[in-house]
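A.B. asks: turn this into a structure:
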Amino acid sequence: MTAFEIRTGVHAFRDDALGEHDAVGLADAIRRGEVGAAEAARDAAERVRAVDARLRAVEVHSSPPASGGAPGGGVFAGVPTFVKDNTDYRGLPTGHGSSAFRPRPARNHAPFARQFLSTGVTVLGKTRLPEFGFSPTTEYEGAEPVRNPWHTGYSAGGSSGGSAALVAAGAVPLAHANDGGGSIRIPAACCGLVGLKPTRGRVVANAQSRMLPLDIVADGVVSRSVRDAAAFLAAAEAYRPHPKLPPVGSVEGPAKRRLRIGLLPDSPNGVRTDTATRAAVLATGEALERLGHTVEPAVVAVDPRFTDDFLAYWGMLSFLIGATGRSLGADFDRRRMDPLSRGLRESYLAVWRQTPGVLRRLRSTAVAYAAAFRGFDLLLSPVLAHTTPRLGHLSPTVPYPQLIERILTYVAFTPVDNVVGTPSISLPSAHATDDGLPVGVMFAGRPGAERTLLEIAFELEADRPFRRIQDL
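C.D. replies: The predicted model follows:
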């Protein structure tokens, strides 16, 4: 099998067991006996081999099972997928995208891996991420980057760039992703996918997240359809309902209720959005009004120090990893961490005495954010302040002061939802860049508002189906 070339892009869609199915569709075909689970796993592995020489999205391969599908079934029973390589999966090494240590096979599944497996998926390996998930692009100091299947000269986003590249290219229908500052939504925007970051606590937290002074990480998936995102969340909730959040339940389409939606074309931290991204967001607002929703300007009055505080917290995470890295491997050497990680650590050491104030102000962001929702059901904004950059623009080899300025003027919208713990979703807009790359838009809601986010996503997907890479 060979990959299909599209100008400077690549995809793996073909007439095999996977066809053009999303995860729900493939699971239904397996359930009906039209496709075998083992056949689906084998064909997915072939698709991955066909595209990964170009995309470099896979960190670890796992042999397809002789017979696929979880014994107990599940909404995605028999659907082939990948786990991101910052999450333990028994028998496979967990490398965190780092060269600072030699990863060893995990003895047990991480809590989220068990939750993910409860959906019935067949895991074919692990996907690449930038070192410790710190970067919004999946690039490295001394290795090939993960490439965007729509145009291989561009970033696939980060930190779930490997997962997004495989799903967008059609190698698998959906894949694991997680998000500590935009790492589900950013690669979804770059690769034309659906990426839902759940409310804090909606999905089980891994041990590392529970130890943080402020848990900013949420796990989920990236997918090509809204119904896959909805089916995953319903299955995750069935595995472990959250006792204090409103239930999401099964969401299968738009709601009849019309919403009041606040429009945020520019970032709360003052970063202005580029022309192409702004046009995508405004066009989405116009589509929503045509569909009967009310769209009006909104204001998010976060503390002016929010960006500096988030950067300090980000640096603290790098410092903690450097200080505790021996837990990852006896040979861990923080001097081998990449320049971005080292720069974050050093920037934190310059301000570490301010940590109590940083944490206090970050926690208080919830008050300002809640005020922004007064009178609104959802907020509409860009995912990113500008369109997907070429590879190299955000490389960890760029001098740290220049690199961090570039990152902060790119990732200007997503971190607030991580700090507050609110849900948000990245959707492909109807617009594309001059090079044919996707442009994402983002909806955010109050804590527990995933159902409303999925309903609006279903409505936009039905109004103007998402662009497909195989049609180019």
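
A.B. asks: please count neighbours and contacts with C-alpha atoms only from this point.
C.D. replies: OK.

A.B. asks: gap between Gly72 and Thr94?
C.D. replies: Between Gly72 and Thr94 the distance is 27 Å, computed by Cα to Cα, to the nearest Å.

A.B. asks: please apply the same query to Asn148.
C.D. replies: Using Cα to Cα, Asn148 is found at 23 Å from Thr94.

A.B. asks: same question, Gly325
C.D. replies: Going from Gly325 to Thr94 by Cα to Cα gives 13 Å.

A.B. asks: likewise Leu311?
C.D. replies: Where Thr94 is concerned, Leu311 sits at a distance of 26 Å (Cα to Cα).

A.B. asks: which of these two has more neighbours?
C.D. replies: Ranked by neighbour count (other Cα atoms under 10 Å), Leu311 and Thr94 place Thr94 first, with 23 against 18.

A.B. asks: list the contacts of the more buried one.
C.D. replies: Counting by Cα atoms under 8 Å, 6 or more residues apart in numbering, Thr94 makes contact with 85-88, 103-106.

A.B. asks: quick one, what contacts the residue most central in space within the chain?
C.D. replies: By Cα atoms, centre = their mean, the chain has its centre lying nearest to Ile184, at 1.1 Å. Contacts for Ile184 (Cα under 8 Å, 6+ apart) come out as 158-160, 177-178, 195-197, 220-222.

A.B. asks: need those residues in a markdown table (columns: secondary structure and distance to Arg446).
C.D. replies: A markdown table is the format used below for the contacts of Ile184 (DSSP: H, G, I helix; E, B strand; the rest coil; distance: Cα to Cα, whole Å):
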| residue | secondary structure | distance to Arg446 |
| --- | --- | --- |
| Gly158 | coil | 25 |
| Ser159 | coil | 24 |
| Ser160 | coil | 24 |
| Ala177 | strand | 22 |
| Asn178 | strand | 20 |
| Gly195 | strand | 17 |
| Leu196 | strand | 14 |
| Lys197 | strand | 12 |
| Gly220 | strand | 18 |
| Val221 | strand | 20 |
| Val222 | strand | 21 |
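
A.B. asks: want to put them side by side, so please do this one too:
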Amino acid sequence: MTRVHAFGDDALGDLDAVGLVDRIQRREVSVPEVVEAAILRVEKVDPQLNAVAYEAFDRARAEAADPRGGFFAGVPTFVKDNVDVAGMPTRQGNDAYDAPPARRDGDFARMFLATGLVPLGKTQLSEFGFSPSAEHPRLGAVRTPWNPDHSAGASSAGSAALVAAGAVPLAHANDGGGSIRIPAAVNGLVGLKPTRERLAQDKLMRDMPVRIINDGVVTRSVRDTAAFLRESEKVYRALHLPPIGDITRPGKRRLRVALVTEGVGVGVAPEVHDLTLKTARLLEELGHTVEPVPVPVDDQFKDDFLLYWSLLAFGLVRGGRRANGPTWDPARLDNLTLGLARHAGRNLHRVPGAILRLRRSAKVSAAFFGQYDVILSPTLATETPRVGHLDPTRDYEDVIGRILEWAAFTPLQNATGDPAISLPLATTAAGLPQGMHFTAPAGREARLLELAYELEEAHPWARIQD
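C.D. replies: Predicted structure coming up:
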């Protein structure tokens, strides 16, 4: 197995974002040095990873000469190519239309960049983010640096691949069915999907009938994720949610943990099952109480979520020319997008019921968390597939079946709105990262971060450069 990374003895070293901030503030390195080192690292690894959708290196160099303020001032990053950043096109992981540069930052990018981060460009995703594996018939597949024969995961794949390979310490990701947590799991990273409405979001995502999409970051350390949420909260505060605050250490309270080892409507691979039980034993050794329970929703949830997901594709396909202009060519969309749109079109009469049940799932979750503090499950039901297994040019019925078998744990929290985090606590026999997934009640990101700190300290995760 050949790993791809760019860690070395330059201005970035092997530091996370918080460590890099400290080094910049001590004037051990300058912001221009840090940004130039990141650009060189991207150029080294991207030919093998295919993670970059749009380069903005000259802009980053100009910003490095006079960085904006904020805790992360001067820290290089990337933005996923499905949110607007002024001066950069938003291509949504496809080539079905010509995307002009955005006129202004979207609401999320405005908040994200206000923390001081310096964008080097935008990262590749699956077409419109529909597939949990970013593989495109013309734009190519995004590959994990742990083994480029394998997928880098869901639609935040480009961001995750670059962070895992050491090109940047953190990068933007968003999650409508697992797309922060899945690529974090695949690439050995920390990936926290915040509570619904926790962070600023672009209008398109705010206007959804069920607001399943949440923005965040993928990082190599718990403290980077915690620091990002702390700094974001200074820029944008969701007043109806309890504040997260500055979480810097493990919590003292011992938790009631519900252990779920079966996905919604599917089982898990034996190795993944065993690795999840190993994580449960670690929790017990740390003094937490772990109780096996069935998944808290029935099989209808899978059908409802698929239909709602398909409805998004239906709207994009039907409204593509109106939204994207005369260059729109649906013939250049992949089979997965078109198949999802057909599925919705054939089942429009079922949509109101599906939306109603998805909205009700928040109440089901709240009742469940009356008994438990946290849920533990695997992030994914099987080991990371090889590139081609989820090829979106396959027959729709074939590829959607494979998707549902793999991504069986993450969509639930998009419906309920609960926060969830994938931690790189396990490694398969083949040497690939296998994420472990923790869910808390709405508004309780602090609980997840405290637990994550404890687990990171008790069981430091594998590093790609070792």
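
A.B. asks: what's the TM-score here?
C.D. replies: Once superposed, chain against chain, the TM-score is 0.97 (TM-score structural alignment, normalised by the length of structure 2); 463 aligned residues with a Cα RMSD of 1.2 Å.

A.B. asks: so what does Met358 of structure 2 match up with in structure 1?
C.D. replies: One correction, residue 358 of structure 2 is Leu, not Met. Counting by TM-score structural alignment, Leu358 of structure 2 lines up with Leu362 in structure 1.

A.B. asks: surely that match touches Asp309?
C.D. replies: Yes. Assessed by Cα atoms under 8 Å, Leu362 of structure 1 is found in contact with Asp309 at 6.9 Å.

A.B. asks: and Thr77 of structure 2, helix, strand or coil?
C.D. replies: Three-state secondary structure (criterion: DSSP: H, G, I helix; E, B strand; the rest coil) places Thr77 of structure 2 in strand.

A.B. asks: map it onto structure 1.
C.D. replies: In structure 1, the residue matched to Thr77 of structure 2 (TM-score structural alignment) is Thr81.

A.B. asks: list the residues that contact its match.
C.D. replies: Applying Cα under 8 Å, 6+ apart, we find Thr81 of structure 1 in contact with 121-125, 172-176.

A.B. asks: quick one: contacts for the closest residue to His172 of structure 2 other than its chain neighbours?
C.D. replies: Nearest residue to His172 of structure 2 in three dimensions, chain neighbours excluded: Val217, at 4.4 Å (Cα to Cα, 6 or more residues apart in numbering). Contact analysis of Val217 of structure 2 by Cα under 8 Å, 6+ apart lists 170-174, 180, 191-192, 225, 228.

A.B. asks: Thr294 of structure 1 and Gly445 of structure 1, how far apart?
C.D. replies: Distance from Thr294 of structure 1 to Gly445 of structure 1, by Cα to Cα: 15 Å.

A.B. asks: who's more crowded, the two?
C.D. replies: Gly445 (24 against 16).

A.B. asks: in contact with the more buried one, which residues?
C.D. replies: 377-379, 422-424, 452-453.

A.B. asks: hang on, Gln413 of structure 2 packs against Pro419?
C.D. replies: Yes. With contacts defined as Cα under 8 Å, Gln413 of structure 2 counts as touching Pro419 at a distance of 6.8 Å.

A.B. asks: common neighbours of the two, please.
C.D. replies: Going by Cα under 8 Å, 6+ apart, residues that sit against Gln413 of structure 2 and also against Pro419 are Thr439.

A.B. asks: so stretch 373-389 of structure 2 matches what in structure 1?
C.D. replies: Taking TM-score structural alignment, stretch 373-389 of structure 2 hits residues 377-393 over in structure 1.

A.B. asks: which part of structure 1 lines up with stretch 429-440 of structure 2?
C.D. replies: Here stretch 429-440 of structure 2 aligns to structure 1 at residues 434-445, judged by TM-score structural alignment.

A.B. asks: please apply the same query to stretch 128-137 of structure 2.
C.D. replies: The alignment of stretch 128-137 of structure 2 onto structure 1 (TM-score structural alignment) spans residues 132-141.

A.B. asks: burial of Arg227 of structure 1, as a residue count?
C.D. replies: Quick note: Arg227 of structure 1 (other Cα under 10 Å) scores 24 neighbours.

A.B. asks: let me fix that, I meant to ask about Asp16 of structure 1.
C.D. replies: For Asp16 of structure 1, the count of nearby residues is 13 (other Cα under 10 Å).

A.B. asks: need the counterpart of it in structure 2.
C.D. replies: Aligning on TM-score structural alignment places Asp16 of structure 1 opposite Asp10 in structure 2.

A.B. asks: quick check: the residue lying closest to that match once chain neighbours are set aside vs Pro148 of structure 2, distance?
C.D. replies: Spatial nearest neighbour of Asp10 of structure 2, excluding adjacent residues (Cα to Cα, 6+ apart): Ala37 at 6.6 Å. According to Cα to Cα, Ala37 of structure 2 stands 23 Å off from Pro148 of structure 2.
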